[in-house]
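Chemist: Build me a structure from this.
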Amino acid sequence: MKRFPTALKQTLRYAFVGLLGLSLLSSCKKDDPYDFKDTITADVNLINASPDATAARLYVDDVLRTPNGVNYGDASGYNKSFLGDQDVEIRSVSGEAVLASTHGQFDAYASYTYFLVGQNSGLGLVIVTDDLAAPSAGKAKIRFVNAAPNASNATLNNGSTVLVGPQNFRGIAPSTEVAAGSYTLTVASGLVRSATTTVNLESGKIYTVYAKGLIGTAGASAFGVGVFVNK
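Modeler: You can find the predicted model right below:
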């Protein structure tokens, strides 16, 4: 009986040391927001679909998650972030100007794409929880997002064939599987058609296809189609 208190003290001492170690490890991770070792994470991606916006970067809880500036029509690709409730801001490359912001929940192993959309008078975000489940054999998976501010009831088409039904500005269509192969993609809004984009949709791969630009303009901001390879 005399040995029990000693054993109990040793057990409590080891438990305390273990908790202290976990506390120190947690503190280290908070001090280094880029240390993801032994940590379950989410992935974030920024697509700049605003023809008026300058190059942009994505911040999560004031931490830069997309190291390179993302120009109009480009994507950052996926970058890791911690889980939980997060404040998300899209800022100018200098980090001084906040272009758009939101708050969201990041879940374990989930992937999120943030579209910067709109014009200078009203920049905003379209947030997509990406569906990265593999498509069926011989298929590719696409998701269509309408990020063109003045394109209403926009459909995604392969030539004259409608692939995805109408979406208004900021609309996010469900993922759909299509046969792998070469596609000539256009977006139609009423009688107006965008410029075409030819892309080879590969078997087993996943794509986000989005309407971009402005109807009635020319040059870099012309009504068109953007494609991002998710996986």
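Chemist: hey, let's count contacts and neighbours off CA atoms from now on
Modeler: Will do.
Chemist: helix/strand/coil for the residue positioned nearest the centre of the chain?
Modeler: Note on the chain: the residue nearest the mean C-alpha position is residue 113, at 1.2 Å, using Cα atoms, centre = their mean. At residue 113 the chain is in strand, as set by DSSP: H, G, I helix; E, B strand; the rest coil.
Chemist: One more: residue 99?
Modeler: Classified using three-state DSSP, residue 99 is strand.
Chemist: what's the answer for the one 4 residues further on, then?
Modeler: Here residue 103 takes the strand state, with states given by three-state DSSP.
Chemist: related to what we said a few turns ago, let me see the contact set for the residue nearest to the centre of the chain.
Modeler: The contact partners of residue 113, by Cα atoms under 8 Å, 6 or more residues apart in numbering, come to 44-47, 127-130.
Chemist: Just the buried ones from these?
Modeler: 44-47, 127-128, 130 (16 or more other Cα atoms under 10 Å).
Chemist: Tell me where this structure has helices.
Modeler: 3-31 (DSSP state H).
Chemist: If we go by neighbour counts, what in stretch 161-181 is buried?
Modeler: 163-164, 166-173, 175, 177-178, 180.
Chemist: Return the subset of the residues you listed lying in strands.
Modeler: Counting by DSSP state E, the part of these found in strands is 163-164, 166-167, 177-178.
Chemist: Could you tell me how far the closest residue to residue 142 other than its chain neighbours is located from residue 41?
Modeler: Leaving out its chain neighbours, the residue that sits closest to residue 142 by Cα to Cα, 6 or more residues apart in numbering is residue 207, at 4.8 Å. Here the criterion is Cα to Cα, to the nearest Å. By it, residue 207 lies 22 Å from residue 41.
Chemist: how about this one, so we can line them up?
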Amino acid sequence: MKILKQALLILTLTATVLTSCNKADYLDIDAGDRIPLSAKVKFINARQSTVAVNFWDFTRKVTGTVLQRNTASPYLETQYGKVQFNLTEGTDPSYKASYIFGGSANFVQETNSASFAGPNGPIADFAHSLFTVKKKLTSTVNPNNIDSLILVYDDLSLPASGKAKIRFANFSPDAPKVDLSYASGSVLFSAVGYGTFGGQTVIPYTAGKAPAVIEGLSWKTLGPFKEVDAGSGINLLIKDNTNQTTIPLSNTALTGAVFENGKIYTIYLNGTLAGTPALTATIISHN
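Modeler: Below is the predicted model of the structure:
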């Protein structure tokens, strides 16, 4: 399952952006008075390498400073629509990852008779997260690209009172399918494989094409959030989904975790079980 094919949303410039005027009205407004159109993207460095990175849309560097491993930028204004996002290391200009996202003006998916340039496209005035992660398999076509990029939409609607929202992703290339569970036993997300998010709608592919209709597919189902009780001192475990043994982490992010009332978080697993860097969990806040 190709990591980029997991995120199959391709939305761009539509009437959802121009809520108070149509296209002709918008073009008739003086350029200085137009509502600025841009996508909001949080860039997250979840790769294996400890070398800090920059993100680019086309040839414009978006991140003001380099992002260290397992850190995230604030939401930044970026190009929307059909966009090429690129990744570089430090001051090195060569791309370590480069992918085109988008290519449609509507919420559509690839079918057996039609395809598009790439997976989800950033939408003007929407919130997104773009993760850079270690490729599971190296590329023979472009061996310089050592990482992949995954773009998902962020549902930033607030949870109910007394609740927080979390989602969970597995970016460890040698980890099995895993569960994220409370130490007390109840499971939050089950059987999350490499390059996927817990509870997401998975896009099946046959001979490189997806079916015309995928039940449950929406912009909220690629990296879905789940409401949990807010609180402090929360202990979570990573378990092998097959044998339910606890997988040890090399850090303590899931021990005594704090999920604040009304806050939204992504938890992800990266690193390796049998290599360097070791397996870790990271919690990123969205609001």
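Chemist: Now which residue in structure 2 aligns to the residue nearest to residue 142 of structure 1?
Modeler: For residue 207 of structure 1, the equivalent position in structure 2 is taken to be residue 265, counting by TM-score structural alignment.
Chemist: what secondary structure does residue 24 of structure 2 sit in?
Modeler: Under three-state DSSP, residue 24 of structure 2 comes out as helix.
Chemist: hmm, back to that, okay but the residue nearest to residue 142 of structure 1 is in contact with residue 135, surely?
Modeler: No. Using Cα atoms under 8 Å, residue 207 of structure 1 is not in contact with residue 135; the gap is 10.9 Å.
Chemist: what's the overlap in contacts for those two?
Modeler: residue 141.
Chemist: quick one: which of the two has more around it?
Modeler: residue 207 (21 against 18; other Cα atoms under 10 Å).
Chemist: give the contact list for that one.
Modeler: Contacts for residue 207 of structure 1 (Cα under 8 Å, 6+ apart) come out as 140-143, 227-231.
Chemist: Aligned counterpart of residue 194 of structure 2 in structure 1, please.
Modeler: Under the alignment (TM-score structural alignment), residue 194 of structure 2 pairs with residue 169 in structure 1.
Chemist: pretty sure its match is touching residue 146, no?
Modeler: Yes. Applying Cα under 8 Å, one finds residue 169 of structure 1 in contact with residue 146, separated by 5.2 Å.
Chemist: Between the two, which contacts overlap?
Modeler: If you check residue 169 of structure 1 and residue 146 against Cα under 8 Å, 6+ apart, no residue is contacted by both.
Chemist: before we move on, back to that, how about the residue nearest to the centre of structure 1, what's its match in structure 2?
Modeler: In structure 2, residue 113 of structure 1 lands on residue 129 (TM-score structural alignment).
Chemist: Name the nearest residue to that match, ignoring sequence neighbours.
Modeler: Using Cα to Cα, 6+ apart, the closest residue to residue 129 of structure 2 is residue 42 (4.7 Å).
Chemist: coming back round to it: buried ones among the contacts of residue 207 of structure 1?
Modeler: 140-143, 227-228, 230.
Chemist: In a markdown table: those residues, plus distance to residue 10 of structure 1.
Modeler: Below are these laid out as a markdown table (distance: Cα to Cα, whole Å):
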| residue | distance to residue 10 of structure 1 |
| --- | --- |
| 140 | 59 |
| 141 | 57 |
| 142 | 59 |
| 143 | 58 |
| 227 | 61 |
| 228 | 57 |
| 230 | 52 |
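Chemist: so what's residue 231 of structure 1 up against?
Modeler: Contacts of residue 231 of structure 1 by Cα under 8 Å, 6+ apart are 132, 205-207.
Chemist: Buried among the residues you listed? Need that as a selection in ChimeraX.
Modeler: To isolate the buried members of these in ChimeraX, using 16+ other Cα under 10 Å:
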select :205,206,207
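Chemist: Restricted to strands, list the contacts of residue 231 of structure 1.
Modeler: 206-207.
Chemist: what about the residue nearest to the centre of structure 1, distance to residue 58 of structure 1?
Modeler: Residue 113 of structure 1 is 11 Å from residue 58 of structure 1, by Cα to Cα.
Chemist: Now list whatever residues contact both of those two.
Modeler: residue 46.
Chemist: tell me the contacts of residue 70 of structure 1?
Modeler: 46-48, 55-57, 76.
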